[in-house]
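> Here's my sequence, what's the structure:
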Amino acid sequence: MTRPPLHTRRPFLAGLLRQLPLLVVLLAVGVGLLMVTFEHWRRGLVVVGLALVGAGLLRLLLPLRRLGFLAVRSRPVDVVLLVGVGVTLTAFALSIPGA
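From the prediction side, this is the model:
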């Protein structure tokens, strides 16, 4: 006898697991913003930029059913925007002279 799928047995858990990629990205962005708060602005912005690049890679590699709210627009648009903003933010943070 086969078990019913997870989304029918435990819909809350299935929904939570579906949002896991977004949760990972938000935690990384939160860590970066916390670093900015404690005056490590350059490292913090690099962490935020790399989190956005990671979100773009997750959007590119994971199937739609595993992405949850990380999928907003079409795949090419999401990937280009996330990776583009992430690379730009990281490049700006690393190019600004200072301590």
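> rest of the way, CA atoms for contacts and neighbours
OK.
> List the contacts of the spatially most distant residue from the centre of the chain.
What lies farthest from the middle of the chain is residue 1; by Cα atoms, centre = their mean that is 38.3 Å. By Cα atoms under 8 Å, 6 or more residues apart in numbering, the contact set of residue 1 is empty.
> Second chain to compare with the first, below:
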Amino acid sequence: MTRPPLYTRRPFLAGLLRQVPLLVVLLVVAAGLVMVALEHWRQGLVTVGLGLVVGGLVRLLLPVRRVGFLAVRSRPVDVVLLLGTGVTLIGLSLALAGG
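Prediction:
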């Protein structure tokens, strides 16, 4: 006997589990912003950039039913914006770190 899917048995729990990718991205970005606030701005901005890159990769690899609110626009637009912003932020942070 097969069990019904989680979204029919416990829709609230299923809805929360769909938001885990967004929560991970937000926690990494928040950690980076805390580092910036504590005057470790280079490492903090690289951490924020890595969080955005992780978000872009998650958006690229997971199906839309599993990414929750990380899916805002179409998949190509979300991936290009997240990866592009993350890589640019990391590049600028590392370029400025030379001084």
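> Any idea what the TM-score is?
Once superposed, chain against chain, the TM-score is 0.94 (TM-score structural alignment, normalised by the length of structure 1); 99 aligned residues with a Cα RMSD of 1.2 Å.
> What separation do you get for the residue farthest from the centre of structure 1 and residue 8 of structure 1?
Look at residue 1 of structure 1 and residue 8 of structure 1: by Cα to Cα, to the nearest Å, they are 16 Å apart.
> likewise residue 78 of structure 1?
Taken as Cα to Cα, the span from residue 78 of structure 1 to residue 8 of structure 1 is 30 Å.
> Please name the nearest non-neighbouring residue to residue 72 of structure 2.
Once flanking residues are discounted, residue 72 of structure 2 sits nearest to residue 78: 6.9 Å by Cα to Cα, 6 or more residues apart in numbering.
> what helix or strand is that neighbour on?
Assigned by DSSP states H and E, residue 78 of structure 2 belongs to helix 75-96.
> what's the mean deviation for that helix versus structure 1?
Superposed on structure 1, helix 75-96 of structure 2 shows a mean distance of 0.6 Å to its aligned residues (mean Cα distance after the TM-score superposition for structure 1).
> what comes up buried for that helix?
75, 78-79, 82-87, 89-90, 93 (16 or more other Cα atoms under 10 Å).
> what about the nearest residue to residue 48 of structure 2 once chain neighbours are set aside, how many residues close to it?
Leaving aside its chain neighbours, residue 48 of structure 2 sits nearest to residue 29 (4.5 Å; criterion: Cα to Cα, 6+ apart). Residue 29 of structure 2 is flanked by 21 other residues according to other Cα atoms under 10 Å.
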